[in-house]
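1. Quick one, structure for this:
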Amino acid sequence: MTKVLTAAEMRAIDALTIAAGLPDLVLMENATHRVVEVLERHFAPLQQQRIVIFAGKGNNGGDGLAIARLLFSRFAPRALDVVLAAEPHPQINLLRVDALLGTGLTGPAREPYATLIGEINSGFPLAQVVAVDLPSGMNADTGLAAGAVVRADFSVTFTAPKRAHLLGHGLGHVTVAPIGTPPSLMDEITLCQNEPIAWRHLLAPRPAEGHKGTFGHVLTIGGAAGKTGAIGMTGLAALRMGAGLVTVATSGATLPTPELMTVPLDAAWPVAGKHSVALGPGLGLDPRVPEFVRNCPLPMVVDADGLNSLASAMPAAFAGPRVFTPHPGEMARLLGRPVADRIADAQSLASATGAIVVLKGHRTIIASPDGRTAINPTGSPAMATAGSGDILTGLLAALLATAPPWESTLAAVYLHGLAGELAAAELTERCVIATDLLRFLPEAIRRCA
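-> A predicted model of the protein is given here:
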């Protein structure tokens, strides 16, 4: 999977590249050519363009000056101006290249950069903006801005994406361009982008001799009085993801999906003959949860009220693999404080508990106790609807019944988000409900298999 870097990691890798014999001027020249290739691909013929390049004082500004030189020598655009950090510029250009600040900013953009950022943005929506490495004003590690920030239509970064390229807004279409850095220099980086290459083998065609027992029996536990819909959606999602059998421990004697078997919620939760467990949707606070989570030998997804029941009684160890899937509120209860840094907090909880942690939200974070961490690139605001998390829990439980926990978690989160994107594209972001995700799951699987 694609490695994702902090600004400090990128600086260290650049230094190692230069020490290995690739001069910094060669790196800059390679970066210059990659940016011009993007400009040519999207804005040809460049000879007819009116282009202004906003160049700062550091390496990013040096890239900007080199881009201007290459554009002039190869294309002789209709107009080509370079604006240095302290210069005003008339608002006549329709293609603007942001080479002001790059990835080194840690606080708000100061003057004169804040004014120039405003000037770059003033052309919206007529002017097109291409950011070199990162939109000026954005923190490379968080994707946030403490002050003025460029709104880009395209961003061209080098070697590997920075965290902001996945976490931030206003980057437009992101291109990651190689400039000669040896990939081996990133071998020790543990943060990646979640990509199907890591888990598409889980979606291979089924064996012809397979039967329902081959594909796992999932036990889902939840659905206290008035909340049976939550666990019903979890069970349905597990079936749709391919589980051979699903039993639901719930307060409802029947569920609207006839393929689901039921057992009473207030009886002992029957793990014999099962292959994975989904615990929590619609459960309510239940004193049995901490002991069950500690002692059950099966792979288990713990969500919703399952997590809330653990907040004050987290077991020190587990008898089987565990995946926690908190939203930010549940995460805060598990941590005992508000979420501050989503990546660091997910890694911390995974390390402390021994569970894989799925911190849901825009760009869901997936953290393993062994340090591996992934940022998920799929998803849509359409998924901010009741039951969306219950669907994810079911998808994940189905995969856990037959596959390793890390790959199962990556696959479930990615497919869940992609199904949400597909649903939003057809139904609009406003009109999607949770069970619509299952309607679009088959196409999401086809695109990834």
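
2. contacts, neighbours, all on C-alpha from now
-> Will do.

3. List the contacts of stretch 379-395.
-> The contact list for stretch 379-395 (Cα atoms under 8 Å, 6 or more residues apart in numbering) reads 230-231, 233-241, 278, 281, 301-303, 325, 362-363, 412-414, 416-421, 424, 428-435, 437.

4. are any of these buried, and which?
-> Buried subset of those (neighbour count, 16 or more other Cα atoms under 10 Å): 230-231, 233-241, 278, 281, 301-303, 325, 362-363, 412-414, 416-421, 424, 429, 432-435, 437.

5. Mark which of those are part of helices, please.
-> Among the buried ones among the contacts of stretch 379-395, the members found in helices (DSSP state H) are 230-231, 233-240, 412-414, 416-421, 424, 437.

6. So Asp98 lies in a strand, does it not?
-> Yes - counting by DSSP: H, G, I helix; E, B strand; the rest coil, Asp98 is part of a strand.

7. Tell me who's in contact with Phe158.
-> Phe158 makes contacts with 31, 133, 176-179, as judged by Cα under 8 Å, 6+ apart.

8. go with 6 Å
-> Shown in contact with Phe158 (Cα atoms under 6 Å, 6 or more residues apart in numbering): 176-178.

9. Could you check how far the nearest residue to it once chain neighbours are set aside is from Gly168?
-> Distances taken as Cα to Cα, 6 or more residues apart in numbering place Ala177 nearest to Phe158, at 4.8 Å, with adjacent residues excluded. When distance is defined by Cα to Cα, to the nearest Å, Ala177 is 19 Å away from Gly168.

10. Equivalent analysis for Pro369, please.
-> Distance, Pro369 to Gly168, using Cα to Cα: 26 Å.

11. Not counting its own residues, what contacts stretch 313-322?
-> Taking Cα under 6 Å, 6+ apart as the rule, stretch 313-322 contacts 294-301, 355.

12. How many neighbouring residues does Ala204 have?
-> When neighbours are counted by other Cα atoms under 10 Å, Ala204 registers 9.

13. I'd like the structure of this one too, to check against the first:
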Amino acid sequence: MHNELLSPVEMAEADRLAIAEGPLDGYGLMKRAGEAVAAVVLARYPTATRVHVLCGPGNNGGDGFVVARLLQESGVDVALWVSGEPRADSDAALASTECRLARQPLSAFAAEPGSLVVDALYGAGLSKPLSGDAARAVRIVTALGLPVVAIDLPSGVSGESGAILGSAFRAATTVTFARKKPGHLLLPGREQCGEIVLADIGIGDGVIAHIAPRTFENGPAHWLPAFPVPAVDAHKYKRGHTGVFSGGPSATGAAHLSALAAARSGAGAVTVLSPANAMQVNAAHLTSIMLRKTDAVADLAAFLTDRRPSSFVLGPGFGVGERARDFAVALLGARQGQGAGVEGLVLDADGITSFRDESETLFQAAGGAGAPALVMTPHEGEFGRLFPDFADDEALSKLAKARAAAARAHAIVVYKGADTVIAAPDGRAAINGNGAPWLATAGSGDVLAGIIAGLLAQGMPAFEAACAGVWIHAEAGSRFGPGLIAEDLPLAMVPVLRELMESTAE
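-> Below you'll find the predicted structure:
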């Protein structure tokens, strides 16, 4: 699986490098692209009474000219609509010359029920709102409910951000080349793409490796080599120990969810760290999860010395305030190699909000030499409390916001949502594509925090652990389907984990 994502700029560089490397020139790549799209149209829409091909003035339009020619040669009734002329001596101009179909101006575009539209207007490189004749074409196609096959990306969708620029086609199928773009996965663009077909047009893996993309589609191919598999001689403490901070007596449920998820994800031991006034409530609900009184930083220090935990979850149901800040800073000061052995802290919910007015305290602690990894899992509101300048910047995509936040915070940032973005301080980022609406339920985020902490406890690197946790969480929710509540998720993870374990053995 090719899980790298290319920005429009990186895709243009991939084209340039592939042409320089040969054997295909630019027009050769364009013909390959058109052949791939034409094959999809013929295979998926054999009963279309007519195919309308809409061509823009750039390379996307050049692909469209190839498609129109091939479909006409295959006996399809093709209508060709053109917006502007390709630049002289360009590959698109060559494609236009070879396509001898009669063409009509896009300004006169009209279609009929039962027909199909091939969108070859702008693709991923569009940087300004769709307007004029193109916007009118979108309105006509939408009103008629015609199926659309988009080349590269539906025109009107930003390949960089997934934003809708003015208006956009809603494709039934999108055919893209070499690698997907961020706009294929980021909302709202993802909903405009329909089924995405990734076509090989001759841009080799070596070209992609030379570009060295830093953005990925999240999935097992990206992190499975680092996924923890218990050794034959493993005992519970070899599999890591996770501590989960509990709230007061009326707010223990979130910690229970995180703790159970950490255990299900493979942590050999899990301890709920409870304030004294919640000990009895927690004890009444915990079985395989251990319990320890933890009211102050001194109690935490004793736990670090006595039990040598590997990871922590702080925030779910904990309460907002100084106590949360004190615990977080203390953990980030538990330097690895000084006997504590703390691999990482997952900061969620109240833990994040506790730093809304003191974010620099958190960021400085996370950036200290030898500090445990910090993983933050904010939803949109929590992200805005900690990074208000990034959150309010409409020029930044969700991907760019997460990257900027990770760099500032010296942390892995899991910017949650239907298109969750996981970003690392070093610039790596992954966009998750297997989310499901069933996960929009109270407590779901507490489970995610526990999964990530459980993987951290087993020694999985922080970025990979966060990516794996997000994917496993979403996959479990997707498979469970309607009726899902947070309590279902830890058990729903089991078949997903089993399949991952089996994959590591192949």
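
14. Structural similarity score between the chains, please.
-> The TM-score (TM-score structural alignment, normalised by the length of structure 1) is 0.92; 438 aligned residues with a Cα RMSD of 2.0 Å.

15. before we move on, back to that, the aligned residue in structure 2 for the residue nearest to Phe158 of structure 1: neighbour count?
-> In structure 2, the residue matched to Ala177 of structure 1 (TM-score structural alignment) is Ala199. Using other Cα under 10 Å, Ala199 of structure 2 is surrounded by 19 other residues.

16. cool, the one 4 residues further on as well?
-> For Ile203 of structure 2, the tally of surrounding residues (other Cα under 10 Å) stands at 21.

17. nearest residue to it other than its sequence neighbours?
-> Closest to Ile203 of structure 2 by Cα to Cα, 6+ apart is Ala18, at 5.6 Å.

18. Tell me which residues touch Lys274 of structure 1, please.
-> 217-218.

19. That one pairs with which position in structure 2?
-> Alignment note (TM-score structural alignment): Lys274 of structure 1 maps to Pro309 of structure 2.

20. same deal with Ala145 of structure 1?
-> Aligned counterpart of Ala145 of structure 1 in structure 2: Ile164 (TM-score structural alignment).

21. List the buried residues of the helix or strand harbouring Leu497 of structure 2.
-> Using DSSP states H and E, Leu497 of structure 2 sits within helix 489-504. Residues of helix 489-504 of structure 2 classed as buried: 489-490, 492-493, 496-497, 500-501 (neighbour count, 16+ other Cα under 10 Å).

22. same question, stretch 346-362 of structure 1
-> By 16+ other Cα under 10 Å, the buried positions in stretch 346-362 of structure 1 come out as 346-351, 353-362.

23. separation between Lys401 of structure 2 and Gly367 of structure 2?
-> Distance of Lys401 of structure 2 to Gly367 of structure 2, computed by Cα to Cα: 19 Å.

24. Can you pick out the residue with more neighbours from these two?
-> Taking other Cα under 10 Å, Lys401 of structure 2 and Gly367 do not tie; Lys401 has more neighbours (23 against 18).

25. For the aligned partner of that one in structure 1, which non-adjacent residue is closest in space?
-> Alignment note (TM-score structural alignment): Lys401 of structure 2 maps to Asp345 of structure 1. Leaving aside its sequence neighbours, Asp345 of structure 1 sits nearest to Val339 (Cα to Cα, 6+ apart; 6.8 Å).

26. Can you get me a residue count around the one you found?
-> With other Cα under 10 Å as criterion, Val339 of structure 1 counts 18.

27. neighbours of Asp426 of structure 2, just the number please.
-> Asp426 of structure 2 has 13 nearby residues by other Cα under 10 Å.

28. Map it across to structure 1 for me.
-> Under TM-score structural alignment, Asp426 of structure 2 pairs with Asp370 in structure 1.

29. which residues touch that match?
-> Residues in contact with Asp370 of structure 1 (Cα under 6 Å, 6+ apart): none are found.

30. Could I get the full set of strands for the stretch 1-150 of structure 1?
-> Using DSSP state E, counting those that start in this stretch, the strands found in the stretch 1-150 of structure 1 span residues 50-55, 79-83, 95-99, 128-132.

31. Including mean neighbour count and distance to Arg288 of structure 1, could those go into a markdown table?
-> Converted to a markdown table, the strands of the stretch 1-150 of structure 1 look like this (neighbours: other Cα atoms under 10 Å; distance: least, Cα to Cα, whole Å):
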| stretch | mean neighbour count | distance to Arg288 of structure 1 |
| --- | --- | --- |
| strand 50-55 | 24 | 62 |
| strand 79-83 | 18 | 66 |
| strand 95-99 | 27 | 57 |
| strand 128-132 | 27 | 54 |
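
32. just so I know, which of those lies nearest Leu260 of structure 1?
-> strand 128-132 (51.6 Å; Cα to Cα).

33. so where in structure 2 does the closest one end up aligned?
-> Mapped onto structure 2 using TM-score structural alignment, strand 128-132 of structure 1 spans residues 147-151.

34. ok, residues contacting the matching stretch?
-> Residues outside stretch 147-151 of structure 2 that contact it (Cα under 6 Å, 6+ apart) are 116-120, 171-175.

35. ok, so of those, who is nearest Ala301 of structure 2?
-> Using Cα to Cα, the shortest approach to Ala301 of structure 2 within those belongs to Thr174, at 54.8 Å.

36. That closest one pairs with which position in structure 1?
-> Taking TM-score structural alignment, the alignment pairs Thr174 of structure 2 with Ser155 from structure 1.

37. quick revisit: for the match of Ala177 of structure 1, give its distance to Ala36 of structure 2.
-> On the measure of Cα to Cα, Ala199 of structure 2 and Ala36 of structure 2 end up 6 Å apart.

38. In which helix or strand does the counterpart of Ala386 of structure 1 in structure 2 reside?
-> Under the alignment (TM-score structural alignment), Ala386 of structure 1 maps onto Ala442 of structure 2. Ala442 of structure 2 is part of no helix or strand when elements are defined by DSSP H and E.

39. Of the contacts of stretch 313-322 of structure 1, which belong to strands?
-> Using DSSP state E, the members of these that fall in strands are 300-301.

40. Thanks a lot, see you next time.
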